[in-house]
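Peer 1: sequence plus the predicted model coming up.
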Amino acid sequence: MRLSRIIMALTVGLAVVAVPTAAGAAAPQPTPSATTDPPQPPPYTPQLTSLTVNRPTIYLGETVVLTGTGFRGNETVTISVTVTPLAAPARGQAPARRSDGSTVAMAPVAYQASAPLTFTARTNGEGRFTKSYRPSVTGLLTFTASGRDRSASAELQVLDKKQPLPVTGDSIGTPMKLGGGLVGAGAIMLLLTLAWRRRQRLGGVAH
């Protein structure tokens, strides 16, 4: 009897000890976080800055339109012009020389003092601008637009004014040949008329 009580007491004690352990095992465990760092924003892609001209080649006296994009909004952009002569100047005509030592091909007086080599443009809220420019010299013009921290370049080829086609020997000879033929035909007609009148006179005298 005493032995059975001892066995029963041991059984109850083991049961009491096992209950908290089972309860702890059954409790839900926290799920570990998959990421430890906060999400990062996508990388910033800067807008490309560009400067273009609407025509790559013009003749002296014509106008081009410069278009700049990718600059800061509502800023003043400075545009400088560098000129590289396309050919040697005419005999007896020295090239113009700027303060930095570079040369500028001379142009007719009618076009001088009409196109500055430095001017400005104002961008809109999207960093875009357009500017008209009429070159006063021939050559390869390089435009460099510079904002506060951005710049871009474009090139323009300016040729001399269109010249009228020269008059060739063939174009002169044809009218001269035609005129000479008409003069000869007129002389023959005049001789035939004089001969006919003379014949008429002689015939009248014979009757």
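Peer 2: Perfect, thanks for sending it.

Peer 1: switch to C-alpha atoms for all contacts and neighbour counts from now on
Peer 2: Will do.

Peer 1: how about A107: what's its closest non-neighbour residue?
Peer 2: Leaving aside its sequence neighbours, A107 sits nearest to V137 (Cα to Cα, 6 or more residues apart in numbering; 5.2 Å).

Peer 1: repeat that for V53.
Peer 2: Sequence neighbours aside, L66 is the residue nearest to V53 in space, at 4.7 Å (criterion: Cα to Cα, 6+ apart).

Peer 1: next up, a structure to set beside the first:
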Amino acid sequence: MRLSRIIMALTVGLAVVAVPTAAGAAQPQPTPSTSTDPTQPPPYTPQNPALTVNRPTIFIGETVVLTGVGFGPNETVDITVTVTPLAAPAAGRAPARRSDGSTVAMAPVAFQASAPLSFTARTDAQGRFTRNYTPSVTGLLTFTAVGRESGRTASTELRVLPKKQPLPVTGDSLGTPMKLGGGLVGAGAIMLLLTMAWRRRQRFGGAAH
């Protein structure tokens, strides 16, 4: 009899403990939030480094845009410029021709501004950068870009031509205009003397009548 009471008490106790657990399991669980975080930039994807200019050939004094891609994200890129002189025909230094058919070489005119031959650029999160550059020398310019952290490198070329200069005035070219001018002045003086003589003749002729 006593054993049956003990078993009954244990059964009732287990039932009481099981009720809150079952009630908690029956409660609805919160649904996961459907909201998302703010849009993040796309992950950095490495690509082959490249360096380009928007115009392959310019005249001195004009500006080009350098564009680099494929470097490390948010890194400093060192850019150096190497200058190779152009051949005389490519540089447009054609000789000036005198009036007698002979030629005289034209001296190049130096550009006053001074552009650096080394500078830096900063990439964005995608490893890209742009930089304006205005050359101060003529020739074939080679730009070489090297990432400080990534070690990635790329290069490109730019041909810079001198501005077209007016033909120089030589002594021979001045001779012909001066000769023509002198001849015209002489002819004008003769015409003036003839006119004065004619007027004087008319005056004295009229007085005689």
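Peer 2: That came in fine, so what should we check first? As the structure is a computational prediction, the values presented were derived from the model and not from experiment.

Peer 1: related to what we said a few turns ago, can you verify the residue nearest to A107 of structure 1 is assigned to a helix?
Peer 2: No - V137 of structure 1 sits outside any helix when classified using DSSP: H, G, I helix; E, B strand; the rest coil, being coil.

Peer 1: coming back round to it: and the residue nearest to V53 of structure 1, what's its match in structure 2?
Peer 2: Aligned counterpart of L66 of structure 1 in structure 2: L66 (TM-score structural alignment).

Peer 1: again, but for L192 of structure 1
Peer 2: Under the alignment (TM-score structural alignment), L192 of structure 1 pairs with T195 in structure 2.

Peer 1: would it be right to say that that match lies in a strand?
Peer 2: No - using three-state DSSP, the assignment for T195 of structure 2 is helix, not a strand.

Peer 1: for the residue nearest to A107 of structure 1, give its distance to P85 of structure 1.
Peer 2: 9 Å (Cα to Cα, to the nearest Å).

Peer 1: rewinding a little: what's the burial count for the match of L192 of structure 1?
Peer 2: 12 (other Cα atoms under 10 Å).

Peer 1: and for V83 of structure 2?
Peer 2: Neighbours around V83 of structure 2, by other Cα under 10 Å: 17.

Peer 1: could you do the one 4 residues further on as well?
Peer 2: Neighbouring residues of A87 of structure 2 were enumerated by other Cα under 10 Å; the total is 11.

Peer 1: separation between it and A110 of structure 2?
Peer 2: A87 of structure 2 is 17 Å from A110 of structure 2, by Cα to Cα.

Peer 1: cool, N48 of structure 2 as well?
Peer 2: The value you get for N48 of structure 2 to A110 of structure 2, if Cα to Cα is used, is 38 Å.

Peer 1: give me the element Q165 of structure 2 is part of.
Peer 2: Secondary structure assignment for Q165 of structure 2, by DSSP states H and E: no helix or strand.

Peer 1: what residue in structure 1 is paired with it?
Peer 2: Under the alignment by TM-score structural alignment, Q165 of structure 2 pairs with Q163 in structure 1.

Peer 1: residues near that match, how many?
Peer 2: By other Cα under 10 Å, neighbour count at Q163 of structure 1 equals 6.
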